[in-house]
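Colleague: Quick check, what structure comes out for this input:
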Amino acid sequence: MEAEALVTSLRNQLVDLLGRDTVVTEPHDHEPYCRDWHGDMTSAAVAVLRPRDTGEVAAVVRACRTLDLDIVAQGGNTGLVLGALPDRPERQVVLSLERMRHIRSIDEDDFSAIVEAGCVLEELKLRLEERGLFFPLTLGAQGSCRIGGNVSTNAGGVNVLRYGMTRELVLGLEVVLADGSVWDGLSTLRKDNRGIDLKQLFIGAEGTLGIITAVAIKLSPLPERIETALLGVGDLHTAIALYRHARRACCDLISAFEFMPPSAFTLAREAQPDLPLPIATDYPAYVLIEISSSGLIDAKQLMEGLLEQAMEESLVLDGVIATSQAQARQLWAIREGMNEGQALRGPHLRTDISVPLSRLAEFVAEIGAELDDALPQCLAVAYGHVGDGNVHLNVLPPAGATLAERHALIGQAKKMINFRVDHYHGSFSAEHGIGRLKRDEFEHWISPVHRRLLEALKRAIDPEYRLNPGCQLPSITAR
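Modeller: Just a heads-up that it's a prediction; the model follows:
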């Protein structure tokens, strides 16, 4: 009762300091902000704070310092590593950027825009497309995720092999620091070599060093022609050989190259029973490839020529090229639907691995055989972006397993996979970040020098360890 009274008092004081419009006090209204994307984890917070602009974010930070509260910044809450989920409900608030959705400026000549952190990625992309501009970050959650969260987690997605991670799409940032001051680094310059590039400190920091309130982003011309094909191939080795061939033939015009196993069709149909399947579903492996172009380059001719050559060299067994945007969306729906199908099967292990591309097929075959031998009752699903060495190797426990049995199987599979990733000198987090879910692996992996540098940065920028404590490095977040 004493703890409950303290939380009620803190909520009332937040209302006094910030106003009732900013502070969401009712616990039942906190639920969407205190539940992870897949609904596997739930938490709570003292309050949810919803500022409308950068000045109000700064006021929130100052108020939380006054009340000795910690801040978990949140965008669309679509992360997969619990990075935006509070884990100390009695002393943490969620700071949601969802009301900061303005596009402050678009410069067509400069191919840049300045947008607030709460802009939904898909809405931003559509607004830019109206102006003939293209922001290439493409994610399955783009209808819900927000640009501030994308930057804070250095999101990846399907277009990394052509355009790079989010880090490479950011020109400048506006950030509220732990003392409530505002760093205005919203430059749109492409070349600026005036010392250390401070914005890079906050990209991928998951809100542990500052709260991103606005982003200057790099744009490209909107592709005029996009060709999409779904191909059946012999195995992952062949898929990588096909990528090598396509990369040389098409250079940087390949915007996506996705690998899928046959189980992708089963999982996608579980999520979308009426989803059309335009190719036989019994090939050993599949590739979804996209080529985009503008100007004088004919993407259709390039795709047809590429596939003709690939079939002559026995790299492709069968395939279909989308003849319309609607059919292209159907092909992508298979790739996206397999994620939904996995979620419908309940709690399971989601991994986010990268290894050198030259060893990717070897890695998948080796760990796949180990998992089949040790956990024959589970379904291991390997799929991913291939061209950038990123594979999602997920492990789904059997349907009848209890929650305790699922957690045991997940833990066993995670240890096996992480051990094999270390052996291949890979990364256990290719694009999703660390959050709270992967901090134990992070602790195990980092060297003493790496740790010392991270601790020094945290102490210098957030000396009270107030911003997103418990995320990334747990041992340096307790006051």
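Colleague: make it CA atoms for all contacts and neighbour counts henceforth
Modeller: OK.
Colleague: where does Val364 land in three-state SS?
Modeller: In terms of secondary structure, Val364 is helix; the call rests on DSSP: H, G, I helix; E, B strand; the rest coil.
Colleague: That one: what's it in contact with?
Modeller: Ala382 (CA atoms under 8 Å, 6 or more residues apart in numbering).
Colleague: gap between it and Lys458?
Modeller: Noted for Val364: a distance of 36 Å to Lys458, by CA to CA, to the nearest Å.
Colleague: Leu85: how many residues sit nearby?
Modeller: The burial metric for Leu85, expressed as a neighbour count using other CA atoms under 10 Å, is 31.
Colleague: And it, how far from Ala113?
Modeller: Noted for Leu85: a distance of 29 Å to Ala113, by CA to CA.
Colleague: Assign a three-state SS to the residue nearest the centre of the chain, would you?
Modeller: The centre of the chain sits closest to Ala155, judged by CA atoms, centre = their mean, with a distance of 4.1 Å. Reducing the assignment to helix, strand or coil with three-state DSSP, the entry for Ala155 is coil.
Colleague: I'd guessed it sits against Glu431; true?
Modeller: Yes. Ala155 sits in contact with Glu431 when judged by CA atoms under 8 Å, with a separation of 5.7 Å.
Colleague: Strands of the stretch 251-400 of the chain, start to end?
Modeller: Read by DSSP state E, counting those that start in this stretch, the stretch 251-400 of the chain holds these strands, from start to end of the chain: 254-260, 285-293, 318-321, 353-354, 379-384, 390-396.
Colleague: this one as well, want them side by side:
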Amino acid sequence: MTPVPSDAFLDRLKALVGPAGWADDPEILAPWLVEWRDRWSGRTPLMLSPASTEETADIIRLCAAEGAPLVIQGGNTGLVGGQIPQGEILLSTRRMRAIRDVDPVDDVLVAEAGVTLAEVQAAAEAAGRRFPLSLASEGSATLGGVISTNAGGVAVLRFGTARDLVLGLEAVLPSGEVWRGLRRLRKDNTGYDLRGLLSGAEGTLGVITAASVKLFPRPAGRAVAMVAVESPQAALDLLSRARRVADSGLEAFELMARQGVDFALRNIPGQRDPLTGAPPWRVLLEVASPDSGGAGRLMEDLLAEACSDGVAGEAVIAASEAQAAAFWSLRENQSAAQKPEGATWKHDISVPVSQVPAFIRQAAEVMAAFAPGCRISAFGHVGDGNIHFDVLRPQGGDDAAHLARRAEGQALVHDIAIALGGSVSAEHGLGVMKAGEARRQKDPAEIALLSAIRATLDPGRILNPRVLF
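Modeller: Down below sits the predicted model:
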């Protein structure tokens, strides 16, 4: 049970950030206390929104001295409950909004934690560069949040996760000390990788207040296609060909089951199916090239070969940017389209790329036996082995009855992923949702090491106390 802070202590916190930096009105707090899927809701006596690293440090020093825990929140787009307080003070990074520098020579952008991912992308674009991390929630997700959760997105195949895109960090440690590590070096072989340690720590080892991130040249050409395939194995065969034909120009390779496409067409206004048939599976792929016409030629060569050999069925290459955006919208709305369909068990797993077909097959068989009549929406980033395997209640079924079996059903799916050499969390983090599952399946020596790191940096467990280990 989180202790209730005194009014006098809360007044001291309010004074640190001034009138614009705090809120305790229930109507103002309400949007920040509910996860967007409505699975988690919370409470807090006070939301603090510091405008600077110095204000953040002042808050954490005071809370550490008083033993008052905080929950850290960026854009509130998290999917595992880690950003929702349950009586703790809520610290929001949304007022730290400056883009401090964009350097196209070093290919580095420095921005504060509250800048949205879309704003980082736009600042890079204005400088003739590109920041490739892209998510469906990029208009709301903040830079600090995506680094803290080591978010992935659709371009991991070529550019890696958030951790791979970070050169340096500025962060407030649980003691209130500030680590000013905003380096711009591509090579720095001087000891432990603190940047990598805080990336993906979900706010438990420090509050990220700014980051220096890598930029890349903008491709002169891109081509986007929607392709029908008969099975996940056929998709894997297409992936192998795409890697051979497009090489490093292959930027995204996304798989969608027919069930999820049907949900999107039914529940998301403005969606259209670019394929005339009803294939059981489809792939959305994107190719980029430094040559304005090169991407289109690569895509045409790839699809001509794949269709001729029977690996792919119907294929449509986007004829315009608007059509490419429509293709991507069908993919990006896979999760949102499930909401009107009722209760869902969601899984964000990863397995070795070669094991994706085996995972989908085995998980579908186990779920059909465990939850007869359930509807499965499987989709995700096949190029990096990340599958979102979502199990919806039967058509016309009871939400409460389906949710009552969620923990048992999720454990079955997670066991399959682990048996195939995978992970229970590919890109959403552990939060409060999966910490128990990770503890059940991780090696005891690994858990002991992770717990020791946290205990050393945050012995009072002040930051995000219910998250991770």
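Colleague: quick one on the thing from earlier: want to try CSV for the strands of the stretch 251-400 of structure 1, with mean neighbour count as columns?
Modeller: Compiled in CSV, those are given as follows (neighbours: other CA atoms under 10 Å):
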stretch, mean neighbour count
strand 254-260, 25
strand 285-293, 24
strand 318-321, 18
strand 353-354, 23
strand 379-384, 21
strand 390-396, 23
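Colleague: Looking at the ones you listed, spot the one closest to Ala58 of structure 1.
Modeller: Closest approach to Ala58 of structure 1 among these is made by strand 353-354 (36.4 Å; CA to CA).
Colleague: measure stretch 60-79 of structure 2 end to end?
Modeller: Start to finish, the residues bounding stretch 60-79 of structure 2 are 25 Å apart (CA to CA).
Colleague: Oops, could you answer that again for stretch 370-381 of structure 1 instead?
Modeller: The straight-line separation of the ends of stretch 370-381 of structure 1 (CA to CA) is 13 Å.
Colleague: So which bit of structure 2 is it matched to?
Modeller: Stretch 370-381 of structure 1 falls opposite residues 366-377 of structure 2 when the two are matched by TM-score structural alignment.
Colleague: For that stretch, which residues meet the burial criterion?
Modeller: Buried positions in stretch 366-377 of structure 2, judged by neighbour count with 16 or more other CA atoms under 10 Å: Met367, Ala371, Cys374, Arg375, Ile376, Ser377.
Colleague: In structure 1, what stretch matches stretch 93-106 of structure 2?
Modeller: When structure 1 is aligned by TM-score structural alignment, the counterpart of stretch 93-106 of structure 2 is residues 97-110.
Colleague: any idea how far that stretch is from the chain center?
Modeller: Shown here is stretch 97-110 of structure 1, whose average C-alpha point lies 21 Å from the average C-alpha point of the whole chain (CA atoms, centre = their mean, to the nearest Å).
Colleague: and the residue in structure 2 that Lys415 of structure 1 lines up against, what does it touch?
Modeller: Lys415 of structure 1 maps onto Ala411 in structure 2 when the alignment is built from TM-score structural alignment. With CA under 8 Å, 6+ apart as the criterion, the residues that contact Ala411 of structure 2 are Glu437.
Colleague: One more: Trp37 of structure 1?
Modeller: By CA under 8 Å, 6+ apart, the residues touching Trp37 of structure 1 are Asn77, Thr78, Gly79, Leu80.
Colleague: The same query, at a cut-off of 10 Å, please.
Modeller: Listed by CA atoms under 10 Å, 6 or more residues apart in numbering, the contact partners of Trp37 of structure 1 are Gly76, Asn77, Thr78, Gly79, Leu80, Val81, Leu82, Leu85, Ala141.
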